[in-house]
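Chemist: sequence first, predicted coordinates after that:
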Amino acid sequence: MSVEPSANRSIGKAAAAIAGAASRYWRAPATRADADAVLFSVKSFAAAMLAYYIALRIGLPKPFWAIVTVYIVSQTSAGASLSRGVYRFAGTLIGAVATVAIVPNFVNDPIACSAVLACWIGFCLFFSLLDRTPRAYAFVLAGYTASLIGFPSVQDPGAIFDTASVRVQQILIGILCAVLVHRYVLPKHMTGQFTVKLSAMLRDVRRLAGDALNGTPGANRSERNQLAADLLALQGFATHLPYDAAPVTPDAKKLQLLHDRLARLLPLATEIEDRIHFLGAEGDNPPIELIAFLGDVGIWIATVEATARENAAVHLIARARSLQRHFSAEAATPGDRLAANLAGHLAEMIGLLQDCDRLGRNVATADRSREAASLHGALRATGYVYHRDPWMAGRAALGAIVGILIGCALWVWSAWPEGGTAISIFGVCCALFGNVDAPVPNVIKYLVGSFYGVAISLAYSFVILPQVTDFAVLVAVLAPAFLFAGSLQARPSTTFMALGITLTIPILSGLGANYTGDFAQSLNTITALFAATGFGVVSMSLFQTIPVDAAINRLLRLSRRDVSRRALGGLPDEAHWRSLMIDRTALLLPRLRVSNQDDLDVLDDTLHHLRIGQAVGQLRTAIPQVKGDIGDKVSELLSTIAARFSAGSLTGSVDHIGFDRRIETLAAMIAVSSMKDRSRMLDLLIDLRFALASSGTADGGCSS
């Protein structure tokens, strides 16, 4: 039988359509996320069962702690799993040693022992909040472990050393199994995720620079703010890279250099945008050569081919410097001085974009000397700078201590036999969930997961496990619950609920060498679990929750205080200042989503603080080279700005026209003086004027 050619073509088209649809389905982000979650769940379950088997073979009591460890350590990438495992083991060891040191020394005074344990947990929480890097997990686990081991041992301290020793062994087994499986079985490398994120950021920053040339203030506010959040996310990836198993990982020094340039580009794009807008709005007909140059820069930014961009960048920088010298030599009008300032900023922007291209292409290579020689600007790398607030960290730590002490008092007053278990669970909640402004929603998610975990555990303990007599069958019957919970754990929105399941089932089911189902004991443990988490919701609401508006206002107040410090000569490192303010912007973004404040206005304030702080810091550094009356007037201007931005109210009125006039007077004096660095001082005053103007009356700005 023969088939007509037209029928063959129809079949071929149908097959191609089906294949295309299948390809699009598998490439879809949602499908890939589901596949990654399933793979993570299977690997985590395999690691958990391996750890459980080893703990059983060794004969460790309560081998289910090895399962719990696997699910706490496991992350969706190999590098993050290893780093988390390393810090978990370090924290567990420190916490176990601290507990062994505390409990026996207060054996005759359970109340004092509980108070010291509470202070230790608060101390660990304080430093975990200050650190803000993956290292913070070690502090979390140091407090977590002390709570789990210490409180149940307060009334039976004799076995504290054995308990701590066994716990460390179980956790080490769980860590090793989790790390080995996630590292060597279909590993998902952090380096790949980092590279994708970096490529997207480099495209975004070029688009941000291109949009700035339009001279439309505020047109790219959301993209600019997102870049700050992306820099924090990129740093989160970068901290795990040393632990990644990829053949080649990005060089840490180059990552710091790249971050410094991206951080400078964020305010620089806004500075260029303001100057272009001002030149156009004044109607003074900007110089033709400057307009032509802006068009060429826009074409260069839009160029896709990397080699073409590289070749053209050198010529564009030379043209920008030539224009800067030309307008500086003329300097007959404020417009000439502004054109010279704009040309200098454009040269800097082109150089920074070229550096980002080079570093982005060669970030994983080892040849640092040749790469460094080709970069523009400073080569001393600062890297990402984290905002740290000891006052807020201390407030959260004190709240945890107060909550634990109240719980201990209720335990002693009621003489509840399971009180030690309940307080140990509550201490874990304080350590594990206390690293955010509002921990209660996460505790509630964990509590919801625990309800599911308890229901599943009771079914296992008294219906399924009594029928199991073989390890392979045990693995098979545990698989459905753990695979489902593991897939939930891989998704950020359900991670805490999944932990409520994966941490509850092994403990309540009593997964040991032999079946030991005890309904009364299970009921007591369940009661302790829900009493502890319920009390945790109340206590953490009262003592560890920071209202979102209070957190936002504190960040803004600290930024204003630091502007004042820079005006007086403090915080002199410019790269450090920029990175610190970008980190504060990234911290504001998630808070603003749940606050009643205007997110764009608040984020604009932060960028204004960044720019003003940079301008006043540069002027303060230049004062020693300025002699006579001019130097005194510059110093007086900076002192006035410092007083305006000193810690206090977030808003207020100021004679911004007066600031503008003072800057104009200073610029006129410098323009006719014989100063050696006259052009540099004029540029700094222009930068200050635009920075203050952008901040408006709320920040004491001036009108340009």
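Modeler: Yep, that arrived. Numbering: from 1, shown residues only.
Chemist: only C-alpha atoms from now on, for both contacts and neighbour counts.
Modeler: OK.
Chemist: if I look at Ala329, how far off is Asp336?
Modeler: To Asp336, Ala329 is 9 Å away according to C-alpha to C-alpha, to the nearest Å.
Chemist: presented hereafter is structure B, for comparison with structure A:
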Amino acid sequence: MRRRSRMSLFLTGERQAWIFVFKCLLAFYLTAWLSMLLQLQQPATAMITVAIVMHPQRGMVLAKSFYRAIGTVTGSLFALLLMALFPQQSELLVLSLSLWVGLCSGGAVFHRNFRAYGFVLAGYTAAVVVLPAASDPHRIFDTAMLRVSEVMLGIVVAALVSDMVWPEGLRDVLQRTEREHYEDFMALARESLLGSIPRAQLEQAHLRCVRAAVQLEDLRASVVFEDPQARARSSRMRLLNLRYMAAATSFQSLHHLINRLERGHHGRTAQALIQLYAPVGEALAPAGSLAPRPLAARLDACEERLQVRAAQLRATLRQEPDLLLEFDSGATLLRRFAGELCDFVALEATLRDTQGHLPGASERVVFRRSNDRVAALIAAARTFFTMLGLGAFWLMTAWPSGTTAMLLATLFSGLLATTSAPVAATANTLAGFALGALASYVSAFVLLPGGDGFVMLVLGTLPLLMIGPYLTTRNATLPGVGTGYTLGFVLMLALKNPMTYESERFINEALASLFGLMVTGMAFMVIPAVVGTRWLWRRQMQQLRRQVQRAATAPMPGLLYAFESGHRDLFHQIVQHTRHGSASSRSLMAWGLAIHECGRALLELRQDMESAALPPDVRALAQQAVQALAQLYDEPDKARWTQADRAVECAIVRVCHSLPRARASCQPVLSHLLQLRNALRDDESALAPYIVGHADNRRA
């Protein structure tokens, strides 16, 4: 059975791979035919566009095409401006072009998603337009128009082929992925309501939640390009993701509290909270359906039962005031989780039941990305110096093919800067490019000269060209080789209208292209990429801790979603380049949970402070606690931990003193302060090395 299953998976993968190969080849040759029919100067430019934007899923093709089109137009306009400013000053022209390409490369590293293609193409198109026209500025406008026309033709053909020939849409993938994450979270919530969860299990749950949230946003951002219904539902999908993240955070915080109470010998309070869980547990019980609509109705009915049950359980703890405070804090957290879970499930039900545009207003939510400016500046500087060096070499030697070397460096400096091992990626691309150039030579000088017409062009190139798209489907084992092969074949074949066969020019262009790639690899050695380095890991960890400072100081409107999404996006970046099971991985997991819990508690505390009429002394002490916690996470040490612990304790004492005369406003604030104190004194958290070891501070 296993052999059959493996064979079935293999055959399915091969079928999908060859469908992609067929679509790529169809788009290549259709683009070449239309380019020649429309008498465009360089059909190869349009074919290179197809090679860059093609993807097995049409949403990805449309997303890449959209940003590539924007980048192409932007680069062309900048090229016209550049030539207008420096028509006869080649040195200033190369300097300005190098600066522009460097900035575009930095923009690609900063954004990391499909917008990166727009930045790469803005730099590449400017170089494609400017460099050939440097010796004849009067050609600049015609060159710009031709390059834009060729690129747009490639984009249109790739989009049409992807959309009409065995289309593989992202909408079904998004729905399937979203439902899988929904069921996974519901199963976790159902299975864990019977008691405490080990910290290792909470860490893995947090990691799954982070990956799910980022994956859903990435899919949503791409599927809006292919489906009008997806565009109409886009804001609700983002809101669903927000509610998913909010419920997951409250779930983790609640189980942290139960774990701490049990470790701190407060078993009665922990058991009371577990019993308070019962209505939610019954709603999620295996006997009940996890279908969103009936589950939302059961969870909505839990609210009244939770209030009644909380009053009953609270009565059993009246003789112990300290336990009563901890129970009230946990009950508040549990009610928040139940409410957020109900909101999440209700919106899930609405999205499943409603097709097309959803009625009613929706919150404006934005998934905040955590991008590193220093990494982008380093990439910009590396590309700038690479282009400047190649440009100076070109001007000094008057090498006719020097512009080709600059074009290859422009393209791959931006594309490879986002990888964690750019030198290895450059080497793989270089190997693929060399193989593609060799195959192109065989086609151009052995197979094609003996034929005539477009059919012979297809027959003379098809057997060798199809290798590139197939290798692209094996990118996991041969990263970059397929892309390099395809670009090498198409670029070196250099289809023109009319076609010319010059072996000397071919060899010169091939050597220039390989030289440009080698210089790019050398630039990555001299100025290494920071992605995946220990330096960037430490920097990103500092940025991760500063998410607490953002939660403590940033303006409140939209802060909840900015914190939830920004923290997860940054955590996802770090975990991608952290070896699983290492000390760095354990440290990251511990800090991720601590930052998430503390930051969310600070958000809820600040919201209660703004909405409630607190006594002035309570407000002042609570604000001091917020500031002390922000300083602790910014630069953790024992002194700041002591200061934060003292500030939180003083605020708790003052709130308890004011509770009898202002219970309605002070009770929520007290609950969040107690949660923050428990998190501070958790001797299994990331803050454990900074905890001062006296008895009071060890109290859970």
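Modeler: All right, it came through fine. Since this is a predicted model, take the numbers as computed values, not measurements.
Chemist: just to revisit the earlier point, so which of Ala329 and Asp336 of the first structure has more stuff around it?
Modeler: Higher neighbour count among Ala329 of the first structure and Asp336: Asp336, with 19 against 13, using other C-alpha atoms under 10 Å.
Chemist: correct me, but the more buried one touches Ser328?
Modeler: Yes. Using C-alpha atoms under 8 Å, Asp336 of the first structure is in contact with Ser328, at 7.0 Å.
Chemist: list the residues that contact both of these two?
Modeler: Counting by C-alpha atoms under 8 Å, 6 or more residues apart in numbering, Asp336 of the first structure and Ser328 have no shared contacts at all.
Chemist: quick one: the strands in the stretch 51-200 of the second structure?
Modeler: For the stretch 51-200 of the second structure, applying DSSP state E, counting those that start in this stretch gives no strands.
Chemist: same thing with the second structure?
Modeler: Taking DSSP state E, the second structure contains no strands at all.
Chemist: have a look at it and report its longest helix.
Modeler: Longest helix of the second structure, by residue count under DSSP state H: helix 2-37.
Chemist: which part of the first structure matches stretch 447-465 of the second structure?
Modeler: Counting by TM-score structural alignment, stretch 447-465 of the second structure falls onto residues 464-482 of the first structure.
Chemist: I misspoke; the intended subject was stretch 68-80 of the second structure.
Modeler: Aligning stretch 68-80 of the second structure against the first structure (TM-score structural alignment) gives residues 88-100.
Chemist: trace Ala126 of the second structure over to the first structure, please.
Modeler: In the first structure, Ala126 of the second structure lands on Ala146 (TM-score structural alignment).
Chemist: at the geometric centre of the first structure, which residue do we find?
Modeler: Centrality entry for the first structure: nearest residue to the mean C-alpha point is Leu232, 4.5 Å, by C-alpha atoms, centre = their mean.
Chemist: just checking, that residue touches Leu588?
Modeler: No. Between Leu232 of the first structure and Leu588 there is no contact under C-alpha under 8 Å: 11.8 Å.
Chemist: any shared contact partners between those two?
Modeler: With C-alpha under 8 Å, 6+ apart, Leu232 of the first structure and Leu588 have no common neighbours.
Chemist: run through the helices of the stretch 201-350 of the first structure in chain order.
Modeler: Ranges of helices within the stretch 201-350 of the first structure are 221-238, 252-281, 288-302, 306-330, 334-362, based on DSSP state H, counting those that start in this stretch.
Chemist: so which of those helices gets nearest Phe484 of the first structure?
Modeler: Among the helices of the stretch 201-350 of the first structure, the nearest to Phe484 of the first structure by C-alpha to C-alpha is helix 221-238 (26.7 Å).
Chemist: now the closest one on the second structure. Mean distance?
Modeler: In the superposition with the second structure, the aligned residues lie an average of 1.6 Å away from helix 221-238 of the first structure, counting by mean C-alpha distance after the TM-score superposition for the first structure.
Chemist: what angle separates that helix from helix 252-281?
Modeler: 170 degrees (axes from the mean of the first three to the mean of the last three C-alpha atoms, to 10 degrees).
Chemist: now find how far off-centre helix 221-238 of the first structure is within its chain.
Modeler: Relative to the chain's own centre, helix 221-238 of the first structure is displaced by 9 Å; criterion: C-alpha atoms, centre = their mean, to the nearest Å.
Chemist: again, but for stretch 132-152 of the second structure
Modeler: Computed by C-alpha atoms, centre = their mean, the chain-centroid distance of stretch 132-152 of the second structure equals 35 Å.
Chemist: now stretch 666-676 of the second structure
Modeler: Computed by C-alpha atoms, centre = their mean, the chain-centroid distance of stretch 666-676 of the second structure equals 34 Å.
Chemist: what does stretch 7-24 of the second structure give?
Modeler: From the chain centre to the centre of stretch 7-24 of the second structure is a distance of 27 Å (C-alpha atoms, centre = their mean).
Chemist: for it, list every residue counted as buried.
Modeler: Residues of stretch 7-24 of the second structure classed as buried by neighbour count (16 or more other C-alpha atoms under 10 Å): 17, 19-24.
Chemist: and the contacts of that stretch?
Modeler: Applying C-alpha under 8 Å, 6+ apart, the set of residues contacting stretch 7-24 of the second structure from outside is 50-51, 54-56, 158, 161-162, 165-166, 466, 469-470, 473.
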